[in-house]
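Engineer: pasting the sequence and the predicted model now:
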Amino acid sequence: AGEAPADRLKALVDAAVQPVMKANDIPGLAVAISLKGEPHYFSYGLASKEDGRRVTPETLFEIGSVSKTFTATLAGYALAQ
């Protein structure tokens, strides 16, 4: 039998995210993807190295001083579409 679409999406996201996390020593990361209007959430690693708390779809991350860059990038993508 073929791989389920959700399993294939997870495999693709895993293949993209895990090497980046390893190469950049990123302890934890959350990814959200909207595919055909359906949200998909993926959580990787630790939210806190101190207490070993894992990242979940509900984990809040501080983006600090990169918020303007992040907003400008998203605005650029929106304009391109």
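Structural biologist: Sure, I can see it.

Engineer: when you work out contacts or count neighbours from here on, use the C-alpha atoms and nothing else.
Structural biologist: OK.

Engineer: buried residues, the longest helix anywhere in the chain. List them.
Structural biologist: With secondary structure taken from DSSP state H, the chain has its longest helix at helix 5-23. Within helix 5-23, the residues that count as buried by 16 or more other Cα atoms under 10 Å are residue 17.

Engineer: comparison target, given below:
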Amino acid sequence: MNAAIQPVIQEHAIPGMAVTPDGNRYYFNYGIASKGSGQPVSEDTLFEIGSVSKTFTATLAAHAI
């Protein structure tokens, strides 16, 4: 997992991320959740999904039609 995630973090300057492969109940946490406090990412960190939810909404609406 580390070999796949570390290059992505460095290439895109991602401060932190959490990965839950295959929806299993184990976590791989990387980096920090807040640049201000330096708080590390944990399995309890909440991430904003931004405009990605619009894609899900449009897909569900199209599927419903």
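Structural biologist: It's in. Bear in mind the structure is a predicted one, so any value in this text is a computation, not a measurement.

Engineer: about what we covered before: how far off centre is the following helix or strand past the longest helix of the first structure?
Structural biologist: Downstream of helix 5-23 of the first structure, the first helix or strand assigned by DSSP states H and E is strand 28-35. Relative to its parent chain, strand 28-35 of the first structure has a centroid offset of 3 Å by Cα atoms, centre = their mean, to the nearest Å.

Engineer: so strand 28-35 of the first structure versus helix 5-23, what angle?
Structural biologist: Relative orientation of strand 28-35 of the first structure versus helix 5-23 (axes from the mean of the first three to the mean of the last three Cα atoms, to 10 degrees): 150 degrees.

Engineer: check contacts around the residue most central in space within the first structure.
Structural biologist: Central residue of the first structure (Cα atoms, centre = their mean): residue 31, 1.8 Å from the mean position. If you count contacts by Cα atoms under 8 Å, 6 or more residues apart in numbering, residue 31 of the first structure has them with 41, 42, 43.
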